[in-house]
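> The following block contains a protein sequence and its predicted model.
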Amino acid sequence: MNLLHRHIFWSVLTSCLAAVGLFSVVLILGNVLKDMMSFVLAGQLPATTFLYLMGLLIPYVAAYSLPMGMLTGVLLVLGRMSSQREITAMRAAGMSMGFIARPIVILAVLATAASMAVNFEFMPRARTAYKQILAQAVQTNPLSFIVPKTFVRDFPNLVLYVDEKEGAQLRDVWFWRLDKESRVREFGRAGAGEVSFDEEAGALQLVLRDVVAEARSDKDPEDYSKILGTTTIGEVPLTFRVDDIFSRRKARTKYAWMTYAQLSAERTRLQSTGGVGEVMKLDIAVTEKASSAVAVLAFSLLAIPLGIKVSRKETSANLGIALLLVMGYYFLTVIVSWLENSPELRPDLLMWGPAALFLLIGLWLFRRVDTVR
């Protein structure tokens, strides 16, 4: 690698690392606010556990920040070089775009391999450990299941919303009882309540007081014309075993949080039990992991011509362009994921579509830029 290639390689590398770091921080803060902040403010997570959990979030958010960071980094560097006429000078010296872009392509291939390792190995392990450690930390204080101003969905067939909580005392409690199809069959509101934990039974006990409830038809709870009536009850006791709550959480493990070895073993098990629909969902998860890694290469190739042509005069537009492209990519993947219940359309293969589309557009634009002198 000559001096010019080393200059481009290290410029793009440092810019991409900075962009990946920026996006990672933003995504980590979003996850902290969503998952941990209420427990931190309530003093239910020790500082060491909190910091360790934040570290475990890094591989998880890296799966998303790597494609965005590579796209942004390449756009920023080539946009700057283009605006300062460095690209023009290289082309005037007889260098082709393929020669100029060689270090960027090498870096993109390395980043694609890193993304593949993150998606299939490091991210699933870190995400599983994150969920387990967070659950254990919360389980040591069972009363923390009730978080004020949050919809609590951990209890079987019940959704709770508590407006205020002071210790074990609750005020203004809303609840929705669900049937097996997650339809609301009873809705109510309690003026006050109290939560306690029975250590011997390992159960969370919730007592609601001054309850006004509205019951609906068991056969068709979504038909509001068949409301059975409204009743007022002085006190409603509810009991939930903590083990049952955590078994429900474990049952919701996503295929995206499995390593490649775990996915292979699970696919073999599903095929032996005849779970065709679940096999398709698993295949979609595998394809999505692989295609998001290939998207790193696609975004990098797409950023080369865009950085040279679009950003010739306005470097500040790079970040906006990058965000729009990434949003478009993930929007397409979401559309394909909606087809998971239509295996005849082969959504597992269609999941390659967004990455392939961006890769083809990048190659086409790259060729156009290379032919223009």
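Now that the structure is in, tell me what you want to look at.
> hey, let's count contacts and neighbours off CA atoms from now on
OK.
> Counting by contacts, list what the lengthiest strand in the chain packs against.
Identified as the longest strand of the chain according to DSSP state E is strand 184-198. Strand 184-198 sits against strand 169-178, strand 203-215, with contacts defined as 3 or more Cα pairs under 8 Å, 6 or more residues apart in numbering; DSSP states H and E.
> Give me the helices and strands touching the last one, please.
Right, strand 203-215. Against strand 203-215 (3+ Cα pairs under 8 Å, 6+ apart) you get strand 184-198, strand 229-241.
> can those strands go into CSV with extra columns for distance to residue 360 and mean neighbour count?
As requested, the helices and strands packed on strand 203-215 are arranged in CSV below (distance: least, Cα to Cα, whole Å; neighbours: other Cα atoms under 10 Å):
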stretch, distance to residue 360, mean neighbour count
strand 184-198, 47, 19
strand 229-241, 54, 13
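> Adding distance to residue 263, write those out as TSV.
Formatted as TSV, the helices and strands packed on strand 203-215 follow (distance: least, Cα to Cα, whole Å):
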stretch	distance to residue 263
strand 184-198	34
strand 229-241	31
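> how about those strands, which one is nearest residue 356?
The closest of the helices and strands packed on strand 203-215 to residue 356 is strand 184-198. By Cα to Cα, the value is 42.2 Å.
> relative to strand 229-241, how tilted is the closest one?
40 degrees (axes from the mean of the first three to the mean of the last three Cα atoms, to 10 degrees).
> what's strand 184-198 in contact with?
For strand 184-198, the external contacting residues (Cα atoms under 8 Å, 6 or more residues apart in numbering) are 142-143, 168-179, 203-218, 221-222.
> now the angle from it to strand 169-178?
Interaxial angle, strand 184-198 versus strand 169-178 (the same axes, to 10 degrees): 140 degrees.
> And the helices in this protein, which stretches?
According to DSSP state H, the chain carries its helices in the segments 3-31, 37-41, 47-83, 86-92, 97-117, 123-139, 242-251, 260-273, 276-309, 317-337, 347-350, 353-371.
> Dump the ones you listed into JSON lines; add mean neighbour count and distance to residue 147 as well.
Shown next, in JSON lines, are the helices of the chain (neighbours: other Cα atoms under 10 Å; distance: least, Cα to Cα, whole Å):
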{"stretch": "helix 3-31", "mean neighbour count": "17", "distance to residue 147": "16"}
{"stretch": "helix 37-41", "mean neighbour count": "16", "distance to residue 147": "7"}
{"stretch": "helix 47-83", "mean neighbour count": "23", "distance to residue 147": "18"}
{"stretch": "helix 86-92", "mean neighbour count": "15", "distance to residue 147": "56"}
{"stretch": "helix 97-117", "mean neighbour count": "19", "distance to residue 147": "35"}
{"stretch": "helix 123-139", "mean neighbour count": "18", "distance to residue 147": "11"}
{"stretch": "helix 242-251", "mean neighbour count": "14", "distance to residue 147": "15"}
{"stretch": "helix 260-273", "mean neighbour count": "14", "distance to residue 147": "33"}
{"stretch": "helix 276-309", "mean neighbour count": "23", "distance to residue 147": "32"}
{"stretch": "helix 317-337", "mean neighbour count": "17", "distance to residue 147": "30"}
{"stretch": "helix 347-350", "mean neighbour count": "19", "distance to residue 147": "38"}
{"stretch": "helix 353-371", "mean neighbour count": "17", "distance to residue 147": "39"}
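> try this one side by side with the last:
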Amino acid sequence: MFGACLAAVALFGFVLLLGNAIRDLLGLVLADQLPLPAFLELLVLLVPYVAAYALPMGILTGVLLTLGRLSADSEITAMRAAGVSVWRLSRPILLLGLAGMGLGLYLNFEAMPRARTRYQHTLAEVVRSNPLRFIVPHTFIREFPGFVVYVGEKEGTLLRDFWIWELDAQQRVLRIVHAQTGQFDFDEEANALLLSLHQAQVESRDRANPEDFSKPPLVGTFARSEQVRLPLDSVFARRTVRQKLKWLTLAELRERAAELAAAKSAAEAQHNADASELKAHAQRLLELRLVLQEKGQNALAILSFAAIGIPLGIRVSRRETSANLGVAVAISLGYYFLNVAAGWLDRQPELRPDLLLWLPNLLCLALAWRLFRRIGQN
């Protein structure tokens, strides 16, 4: 059972790791903006994050695969004929689920937040350590707000065949700049690239109606331009990465909860307290409780999935790996859909979405108990 669960967790973890790597890192790697050692370090930092979600699905899949095979080979029937009850057969699996739940609590409240925070800081620092790496030749760079940049050749900080298009809010071209050469410098304090152009030509269009080509554009040439500032805030974050609530450890969440509760009490003590301010404090407290409850119920899901996998594995009696894997994926999708649906109610505190987050686990445990009783009666 342990080997099957470990293999299933590794499979789901690999799939989730690959998805996160493609979403966050593949573009940087292909653009030669992320060195290989940093890429490998970031992959390692993603492991606790994906493991927190891979554990429940992996445990369920391992239980279904093992018990399904035993049941299909009539070994479950032989054990029950020898006097081994379903409860006795389930004890080691439930203990494995409890151990997995303990590991899930550690991952959700300690390892994952620390790794996720370090991941964001490392990613920002890697890109920031060589911001000019972001300029890739023969590529239209659209990450600068209000600009599109193209570079024909790049030699260190020296650029050749440089183009820049300035856009308005409707993405219409207001100005076109073409320079034979250019020079980039990085202003770390302002978090911006400073661009100096040489032998440049500028074409400016009517800002009120840039697509009115009946009016001739203003064209000018110059040997050297003043420095153009291209902000990098939209490209990568500043040194202080804004932490999400999900990236806080248990101690940090408790500290944040105490601060919010004190602020709410102070606001309520004021006779002329603003209703909108009180509502904002209550909303922030609810968001914090949702994070705490979500982390806890994700860990409990490991035990719930182990419990529901026992009667399903015994009753389904499927030898095929794909069929058992399909059952595990279907249950997992249903569970996470209910979980997400409860999170949609975060703007309706009167419905207690923090408590509704536990509903998927309660349904799994109730269904497991019902199936256990039906098997015990057979």
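Yes, it's here. Because the structure is predicted, anything quoted here is derived from the model rather than measured.
> For residue 11 of the second structure, see how far away the counterpart of residue 327 of the first structure in the second structure is.
Under the alignment (TM-score structural alignment), residue 327 of the first structure maps onto residue 333 of the second structure. With distances taken as Cα to Cα, to the nearest Å, residue 333 of the second structure is found 16 Å from residue 11 of the second structure.
> where's the residue lying closest to residue 72 of the first structure once chain neighbours are set aside relative to residue 291 of the first structure, distance?
Leaving aside its chain neighbours, residue 72 of the first structure sits nearest to residue 322 (5.6 Å; criterion: Cα to Cα, 6 or more residues apart in numbering). As judged by Cα to Cα, residue 322 of the first structure and residue 291 of the first structure stand 18 Å apart.
> Also residue 58 of the first structure?
Counting by Cα to Cα, the gap from residue 58 of the first structure to residue 291 of the first structure is 20 Å.
> helix, strand or coil for residue 265 of the second structure?
Following DSSP: H, G, I helix; E, B strand; the rest coil, we place residue 265 of the second structure in the helix state.
> Burial check on it, number of neighbours?
13 (other Cα atoms under 10 Å).
> same thing with residue 201 of the first structure?
Neighbour count of residue 201 of the first structure, defined by other Cα under 10 Å: 10.
> quick one: contacts for the closest residue to it other than its chain neighbours?
The shortest distance from residue 201 of the first structure to any non-neighbouring residue, by Cα to Cα, 6+ apart, is to residue 241 (7.7 Å). If a contact means Cα under 8 Å, 6+ apart, then residue 241 of the first structure has 201-204 as its contacts.
> Could you do residue 291 of the first structure as well?
Counting by Cα under 8 Å, 6+ apart, residue 291 of the first structure has contacts 351-352, 355.
> Closest one of those residues to residue 5 of the first structure?
Distance to residue 5 of the first structure across the contacts of residue 291 of the first structure (Cα to Cα) is lowest for residue 355, with 26.9 Å.
> Residue 307 of the second structure pairs with which position in the first structure?
In the first structure, residue 307 of the second structure lands on residue 301 (TM-score structural alignment).
> thinking its match is in contact with residue 360, fair?
No: with contact defined as Cα atoms under 8 Å, residue 301 of the first structure does not count as touching residue 360 (9.2 Å).
> Distance check, residue 210 of the second structure against residue 186 of the second structure.
Distance of residue 210 of the second structure to residue 186 of the second structure, given as Cα to Cα: 31 Å.
> Please disregard the earlier target; I meant residue 375 of the second structure.
Using Cα to Cα, residue 375 of the second structure is found at 69 Å from residue 186 of the second structure.
> Name all residues that make contact with residue 329 of the second structure.
Taking Cα under 8 Å, 6+ apart, we find residue 329 of the second structure in contact with residue 57.
> ditto for residue 270 of the first structure
With contact set as Cα under 8 Å, 6+ apart, residue 270 of the first structure has these partners: 276, 278-279.
> same check, this time on residue 49 of the second structure
By Cα under 8 Å, 6+ apart, the residues touching residue 49 of the second structure are 107, 112-113, 115-116.
> can we see that at 7 Å?
Residues in contact with residue 49 of the second structure (Cα atoms under 7 Å, 6 or more residues apart in numbering) are 112, 116.
> So what does it match up with in the first structure?
Using TM-score structural alignment, residue 49 of the second structure pairs with residue 60 in the first structure.
> So for the match of residue 307 of the second structure, what's the nearest residue that isn't a sequence neighbour?
residue 362 (5.2 Å).
> I'd say the one you found and residue 306 touch.
No: using Cα atoms under 7 Å, residue 362 of the first structure makes no contact with residue 306, being 8.8 Å away.
> What separation is there between residue 209 of the first structure and residue 172 of the first structure?
Counting by Cα to Cα, the gap from residue 209 of the first structure to residue 172 of the first structure is 10 Å.
> Settle it for me: which of the two has more neighbours?
residue 209 (22 against 18).
> Can you give me every residue that contacts the spatially closest residue to the more buried one that is not a sequence neighbour?
Nearest non-adjacent residue to residue 209 of the first structure, counting by Cα to Cα, 6+ apart: residue 235, 4.4 Å away. Contact analysis of residue 235 of the first structure by Cα under 7 Å, 6+ apart lists 207-211.
> dump the residue contacts of residue 208 of the first structure.
Taking Cα under 7 Å, 6+ apart, we find residue 208 of the first structure in contact with 190, 192-194, 235-237.
> Closest one to residue 136 of the first structure out of those, please.
Out of the contacts of residue 208 of the first structure, the member with the shortest distance to residue 136 of the first structure (by Cα to Cα) is residue 194, at 23.2 Å.
> now the spatially most distant residue from the centre of the first structure: how far from residue 105 of the first structure?
The C-alpha centroid of the first structure is most remote from residue 93, which lies 45.7 Å away (Cα atoms, centre = their mean). Distance of residue 93 of the first structure to residue 105 of the first structure, computed by Cα to Cα: 21 Å.
> And for residue 139 of the first structure?
Separation of residue 139 of the first structure from residue 105 of the first structure (Cα to Cα) stands at 48 Å.
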